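J.: only geometry, no sequence info:
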C-alpha cells in the first residue's frame, strides 16, 4: 500500500515538472478539456434532469402532512441537489466515462511501448500525458457540476408541472427561501476534488499497466473502482469539515 502511495506521489511530482514546450502542453490541455467537458455534457444533462425530478417527487411524497409547508420541498430539493446529487453522482458517472477512457488510453500506450519511446526522445511522459488530464479534470468537472445543478433544479420544476406533486409556485418559493451560501462553497470544493481524484487515480493505474490487452482492461476497471471509492471517501471528509 505504501509503495503504491509513494509511486502515486512520485508520478504527480513528475507530472507537474516544468514543461519542455508550453504550446504543446497547452494544445493537449485544450484537447482534454473538449473531451472531458463537451464529451460528457449529454450524459450529465440526462442524469441531472431525471435525478432532480425524482428527488422533488420523493421529497413531496415524504412531506405530505398538512402541517408542513409545501414550499419546503423546494428548499430540500435545492440543498440536496447542490450538496450531494449534482457533484457526487455526476463524479461517479464521470469516473465511469472519463476515468476508464484515461486509464485505457495511457495503459495502451504503456503496453505498446509508446511511453518508452517518449522517454527515449527526452519527453517527460507523465507531464505530457497526465498533467493535461488533471488540469482539464479540475477545470471541467466544476463546470459540469454547475450545469448539473441548473438542470437538476429545472428537472424538479418540470416534475412539479407534469406530476402536480407540489405546485410550481411553491417549488419556486422553496428554492428562494433560506438559502445558505455555504452549500455552494461545499459543492465547489467537492467538484474540484472529484476532478483531481478521477483523473489522477485513473492515470496512475494506466501508467503502471503491465502485460497486454487484458491487463489494460483490468487497469481501467481498477481505476474506476478506486476512483469511486475515493470520491465517496472525499465526500465524507469534505462534508464533515465544511458543514
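T.: Okay, I see it. As the structure is a prediction and not an experimental result, all values here were calculated from the model.
J.: drop to CA atoms for contacts and neighbour counts, all remaining ones
T.: Will do.
J.: who does the longest helix belonging to the chain touch, helix- and strand-wise?
T.: Ranked by residue count and defined by DSSP state H, the top helix of the chain is helix 131-163. Under the contact definition 3 or more Cα pairs under 8 Å, 6 or more residues apart in numbering; DSSP states H and E, helix 131-163 sits against helix 22-33, helix 39-62, helix 72-80, helix 90-94, helix 168-176, helix 182-207.
J.: which of those sits closest to residue 241?
T.: Counting by Cα to Cα, residue 241 lies closest to helix 182-207 out of the helices and strands packed on helix 131-163; the figure is 9.5 Å.
J.: got the angle for that closest one vs helix 131-163?
T.: For helix 182-207 against helix 131-163, the angle by axes from the mean of the first three to the mean of the last three Cα atoms, to 10 degrees is 130 degrees.
J.: residue 239 reaches residue 186, doesn't it?
T.: Yes - if you go by Cα atoms under 8 Å, residue 239 and residue 186 touch, sitting 7.2 Å apart.
J.: who has more neighbours, these two?
T.: residue 186 (20 against 17; other Cα atoms under 10 Å).
J.: residue contacts, residue 93?
T.: Contacts for residue 93 (Cα atoms under 8 Å, 6 or more residues apart in numbering) come out as residue 44.
J.: and here is the other one:
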C-alpha cells in the first residue's frame, strides 16, 4: 500500500510539473523576439536527420502490410480490394502512429539527453546569468520545430508507405501504376486524411514538450541524463497512444470515420 501511495504521489507530482512546464511554454511563446535561427536549425535536426529512418520504416511497413493482407483477401475472393484496404489502414492510423513512435524514440531521447547534459553541466544556469532566456532559446524553438516537422514526416511516410504497398501488390499480381493510384484515392476521403494530419501536430507537440521537460528537469549528474533520455521516450510514446485514442473518439463522435 505504501508503494502504491508513493507511485500515485509521484504520478500526480510529475503531471503537475509537466502541466506547469507546458503553461510556461505558452507564456514564453506569446512573448516577442522568437529565436528563428535556432528554430530553423532544430527543424533541420528533427526533420532532415530523421527522414531516412522514417522513410525506410514507412517503405517496409507498406510492403509488409500488403504481403500479409493478400492471403486473407484472396481467401474471400476480394484481392482487387487490396490497394483500397491498405491505403485506408496506412493513412488513417498505421503510418501516423508508427512515424510518431519513431520520432518519440529518436527526437524525444535526443532532446532529453541534450538538455539534460546542459542542465547537469550548468550551461543553462550560465545562459541565465549572461542575460539570455534559456527557456525560449532551448525549449520553445525545439517544441515548435517538433510540432511542425512530425506532421511533415508523417505526410512523407504516407507517400512512401503507399509506394511500398504498390510494390507489394505487384509481387504476386499485376496492377498498373495508374489503376493502383486510382483505387487508392478512390477509397480515401478528406475524412480520412484531415483528422490523420491534425493529430500528428499534437503528436509532435507532445514529443517535443516531454523531451524538453525531461531534459530541463534532469539532475544527479550523468546518471540523471540517461534517465531523462529513457523516460522521455517512454512518456512520449505513451502520450502518442493516449492522444491517438482521444483523436479516434473525437473523429467518431464527429462522424468523420
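T.: Received the coordinates, thanks. Small disclaimer: the values here were computed from a predicted structure and weren't measured.
J.: do you know which of the helices and strands packed on helix 131-163 of the first structure lies nearest residue 1 of the first structure?
T.: Closest to residue 1 of the first structure of those, according to Cα to Cα: helix 182-207, at 13.7 Å.
J.: so where is that closest one in the second structure?
T.: Aligned by TM-score structural alignment, helix 182-207 of the first structure falls on residues 191-216 of the second structure.
J.: would you mind getting the average deviation of that stretch from the first structure?
T.: Once superposed with the first structure, the aligned residues differ from stretch 191-216 of the second structure by a mean of 0.9 Å; criterion: mean Cα distance after the TM-score superposition for the first structure.
J.: buried residues, that stretch. List them.
T.: Neighbour-count burial for stretch 191-216 of the second structure, with 16 or more other Cα atoms under 10 Å as criterion, is recorded at 192, 195-197, 199-216.
J.: tilt between the longest helix of the first structure and helix 168-176?
T.: Going by the same axes, to 10 degrees, helix 131-163 of the first structure makes 140 degrees with helix 168-176.
J.: quick check, distance from helix 131-163 of the first structure to the centre of its chain.
T.: 10 Å (Cα atoms, centre = their mean, to the nearest Å).
J.: what does stretch 7-14 of the second structure give?
T.: How far stretch 7-14 of the second structure lies from its chain's middle: 25 Å, per Cα atoms, centre = their mean.
J.: contact partners of it?
T.: Outside stretch 7-14 of the second structure, not one residue touches it by Cα under 8 Å, 6+ apart.
J.: mind running it again at 10 Å?
T.: Here stretch 7-14 of the second structure makes contact (Cα atoms under 10 Å, 6 or more residues apart in numbering) with 1, 2, 3, 4, 5, 15, 16, 17, 18, 19, 20.
J.: from residue 197 of the second structure, how far out is the last one?
T.: The span separating residue 20 of the second structure from residue 197 of the second structure equals 27 Å under the rule Cα to Cα, to the nearest Å.
J.: for the fifth one, same thing?
T.: From residue 5 of the second structure over to residue 197 of the second structure the distance is 39 Å, taken as Cα to Cα.
J.: what's the answer for the fourth one, then?
T.: Per Cα to Cα, residue 4 of the second structure is found 38 Å from residue 197 of the second structure.
J.: just the third one next, same as before
T.: Counting by Cα to Cα, the separation of residue 3 of the second structure from residue 197 of the second structure is 41 Å.
J.: nearest residue to the residue positioned nearest the centre of the first structure in space, please, no chain neighbours.
T.: Computing the C-alpha centroid of the first structure and ranking residues by Cα atoms, centre = their mean puts residue 91 first, at 2.8 Å. Leaving aside its chain neighbours, residue 91 of the first structure sits nearest to residue 194 (6.2 Å; criterion: Cα to Cα, 6 or more residues apart in numbering).
J.: if I line the two up, what does residue 51 of the first structure land on in the second structure?
T.: By TM-score structural alignment, residue 51 of the first structure lines up with residue 61 in the second structure.
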